[in-house]
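[1] Kindly return the folded structure for what I paste below:
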Amino acid sequence: MKVMKFAPMKEILKLAEEQKVAYGAFVTVSYETALAAIEAGSELNCPVIFITGTDCCDLMGGFEGTVETVKRAAANAQVPIALHLDHCRTYEECVQAIHAGYSSVMIDGSSLPFEENIALTKKVVDYAHTLGITVEGELGKLVGEEGNLVVKGPEGAQTDPQEAKEFVERTGVDCLAVSIGTQHGHYIAAPQLNIERLKAIQEVVEVPLVLHGGSGTPIDQVQESIRHGIRKINVATDVLTAVADSFEELKKQPGFKYNTAMFVNSKNAAKELIKGKMKDFRFEK
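    So this is what the prediction gives:
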């Protein structure tokens, strides 16, 4: 029996760069949320990138359980699939994920001083690249909550273009997550992406750029960011909201019963949300 191997995220982002589009990176917390993205990508012939924080992995039995869950969902996939560890803050956990079978890791040292962020990121890059694993770094801080990290403050937390250039050159990362005005979680007010700052970063950085906090960001701003170098867009809150809302809507129907149909419905709701994002990020109608 052929053993499935996840695709290097670097190769998927290279394809995005060639086509001048972005690919969504979608959260998964279960078999059905993984299957939702696999089916969406297969129907649209679109590569799929999965993002899992360590909290997501806990729901699926750790790194090994997550790898097994996604591989089972992707058994019949007809498109490249990357499994990416999101917002990891330690070298040790990145190594554990790599050994478990992840094809990509993000080491998030954005809360550290600049030199410490470089040192930690380079350490992960030096190890991961010997095994052909993609590494994403982050510079700048997204406002909002991601796991245990809480960041407050507007433009002062955004990515500095010259620091981004130095960071990429000294660490060797394959892609860089930048802060240009998005945030994690639900928005209280609509964001205004700092496209001028993104343009300045794109001019001096030669690796694909990543936009975190893609949920709830107006699509016209998202597509403008894609025009200026964003090649991967993380979507978590919108996926989880689609799943939660599907349960609430189903409960309103006459004759509702608690049964497994709830989970089929939630998978389909996530699938439709993901298909919409995939089309938007590739400028499809």
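[2] alpha carbons only for contacts and neighbour counts from here, please
    Will do.
[3] max-length helix in the protein?
    For the chain, the helix with the greatest residue count under DSSP state H is helix 261-281.
[4] List the buried residues in that helix.
    Residues of helix 261-281 classed as buried by neighbour count (16 or more other Cα atoms under 10 Å): 262-263, 265-275, 277-281.
[5] Run through who's touching it.
    21-24, 26, 32-33, 35-37, 39-41, 44, 46, 219, 222-223, 226, 238-240, 242-244, 246-247, 250, 285 (Cα atoms under 8 Å, 6 or more residues apart in numbering).
[6] Mind doing that once more with 6 Å?
    For helix 261-281, the external contacting residues (Cα atoms under 6 Å, 6 or more residues apart in numbering) are Ala22, Glu32, Thr33, Ala36, Ala37, Ala40, Val239, Ala242, Val243, Ser246.
[7] Just send the residues you listed back as CSV, with distance to Pro154 and neighbour count too.
    Shown next, in CSV, are the contacts of helix 261-281 (distance: Cα to Cα, whole Å; neighbours: other Cα atoms under 10 Å):
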residue, distance to Pro154, neighbour count
Ala22, 25, 31
Glu32, 36, 21
Thr33, 32, 24
Ala36, 34, 25
Ala37, 32, 34
Ala40, 35, 23
Val239, 25, 23
Ala242, 28, 19
Val243, 30, 22
Ser246, 33, 20
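[8] Could you dump those into CSV with secondary structure added?
    What follows is these, written out as CSV (DSSP: H, G, I helix; E, B strand; the rest coil):
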residue, secondary structure
Ala22, coil
Glu32, helix
Thr33, helix
Ala36, helix
Ala37, helix
Ala40, helix
Val239, helix
Ala242, helix
Val243, helix
Ser246, helix
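[9] Let's compare: structure for the following, please.
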Amino acid sequence: MGLVTSTEMFKKAYEGKYAVGAFNVNDMEIIQGIVEAAQEEQAPLILQVSAGARKYANPVYLKKLVEAAVETTDLDICLHLDHGADFEICKSCVDGGFTSVMIDGSKYPFEENIALTKKVADYAHDHGVVVEAELGKLAGIEDAVNVGDHEASFTDPDEAVEFVERTGCDSLAITIGTSHGAFKFKGTPKLDFPRLEKISGLLPGYPLVLHGSSSVPKEFVDLCNQYGGAIPGAQGVPEDMLREAAKWGVCKINIDTDLRLAMTASIRKVFVEQPQVFDPREYLGPGRAAIKAMVAHKLKDVLGCAGKL
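    Reported below is the predicted structural model:
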């Protein structure tokens, strides 16, 4: 077992009409909770590191924690850079042992995005690393990514085909209505499935990616608020929509906010109900357990990738 690319994972996911979970990691407890769930569920796994995580925990620490996860399980794990901002960051991660990197050139005009993505893809491929790119602008806030609703734009199907052909990227993050953060919809949730079906039809066999796909479970929002939180009106992507997306070529679904909510809710509960606690293990332990339960649910009941190893 070891660190692997996502190539084989995506091939099996596409053929099986399920999605692989890509979970953002920031510290040891989050990694442990995710990995323990994937181990028990025998599910393929992508652990991804954002710019914020690299700044918070140091890339070397995160890489060593992921290596520890590989050594203590029988899992093959893909280590992925989430939202790489430029060539230098992607190159650093390729050189540092990541097996997958995302170059996010979605903020640039079409031709600039193509040029940047191709540059990253050429370098990464020369080193045996796969590349995810993004076309279309996803609304919402996540770490260094901050796009207002007025700036967001859905992916054009015809442009997607040209983009993939000209860049050589191995997977493509598309925009069909999801968004980063805990406040994804104002009103009734809706994804543009006709657009997804068209893109998938024009790129048969090609793995698509959905960012901003946390479901923001009401139970955890309520639990946070019950124990002193202030996140009213939070709303995510309904889980049945994610299951539907996996039928149309979406092979990777990114989940971060749900992990934050699960951990924060459990820690808040400990602080309120056990104010005498000051040993970090006594509140981080329940946080880790909440992460594990959340991920196990996603793998089994939403992504459909449990038992696929």
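[10] Tyr127 of the first structure corresponds to which position in the second structure?
    Aligned by TM-score structural alignment, Tyr127 of the first structure pairs with Tyr123 of the second structure.
[11] actually Ala164 of the first structure, not the one I typed
    Per TM-score structural alignment, Ala164 of the first structure is aligned with Ala160.
[12] list the helices and strands the helix or strand containing that match packs on?
    Per DSSP states H and E, Ala160 of the second structure falls inside helix 157-167. When contacts are defined as 3 or more Cα pairs under 6 Å, 6 or more residues apart in numbering; DSSP states H and E, helix 157-167 of the second structure sits against helix 110-126.
[13] and the helix it packs on with helix 157-167, angle?
    40 degrees (axes from the mean of the first three to the mean of the last three Cα atoms, to 10 degrees).
[14] For helix 110-126 of the second structure, give me the average deviation versus the first structure.
    Following the fit onto the first structure, the mean deviation recorded for helix 110-126 of the second structure is 0.4 Å by mean Cα distance after the TM-score superposition for the first structure.
[15] Tell me the first helix or strand C-terminal of that helix.
    Next element after helix 110-126 of the second structure (DSSP H and E): strand 130-135.
[16] which residues touch that next one?
    By Cα under 6 Å, 6+ apart, strand 130-135 of the second structure touches 100-104, 106, 121, 155, 169-174.
[17] how about those residues in TSV, adding distance to Ala13 of the second structure and neighbour count?
    Output for the contacts of strand 130-135 of the second structure, formatted as TSV (distance: Cα to Cα, whole Å; neighbours: other Cα under 10 Å):
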residue	distance to Ala13 of the second structure	neighbour count
Ser100	17	28
Val101	19	28
Met102	19	29
Ile103	22	26
Asp104	23	24
Ser106	25	22
Ala121	22	26
Thr155	22	21
Cys169	18	24
Asp170	14	21
Ser171	13	23
Leu172	15	22
Ala173	16	26
Ile174	17	28
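[18] Now intersect those with the helices, please.
    Ala121.
[19] Which two among the contacts of strand 130-135 of the second structure are spaced furthest apart?
    Ser100 and Thr155 (22.3 Å; Cα to Cα).
[20] Over to the residue sitting furthest away from the middle of the first structure. Which of the three states is it?
    Computed with Cα atoms, centre = their mean, the residue of the first structure farthest from its C-alpha average is Gly255, at 38.0 Å. Classification of Gly255 of the first structure using three-state DSSP returns coil.
[21] hey, where'd the strands end up in the second structure?
    20-24, 45-49, 77-84, 100-103, 130-135, 139-142, 145-147, 171-174, 179-180, 208-210, 250-255 (DSSP state E).
[22] what residue is smack in the middle of the second structure?
    By Cα atoms, centre = their mean, the most central residue of the second structure is Asn254, 2.4 Å off.
[23] burial measure for the alignment partner in the second structure of Gly53 of the first structure, as a count.
    Mapped onto the second structure by TM-score structural alignment, Gly53 of the first structure lines up with Ser50. Each residue near Ser50 of the second structure was counted by other Cα atoms under 10 Å, and the total is 23.
[24] shouldn't Ser50 of the second structure be in contact with Asp82?
    Yes - look at Ser50 of the second structure against Asp82 with Cα atoms under 6 Å: they come within range, at 4.8 Å.
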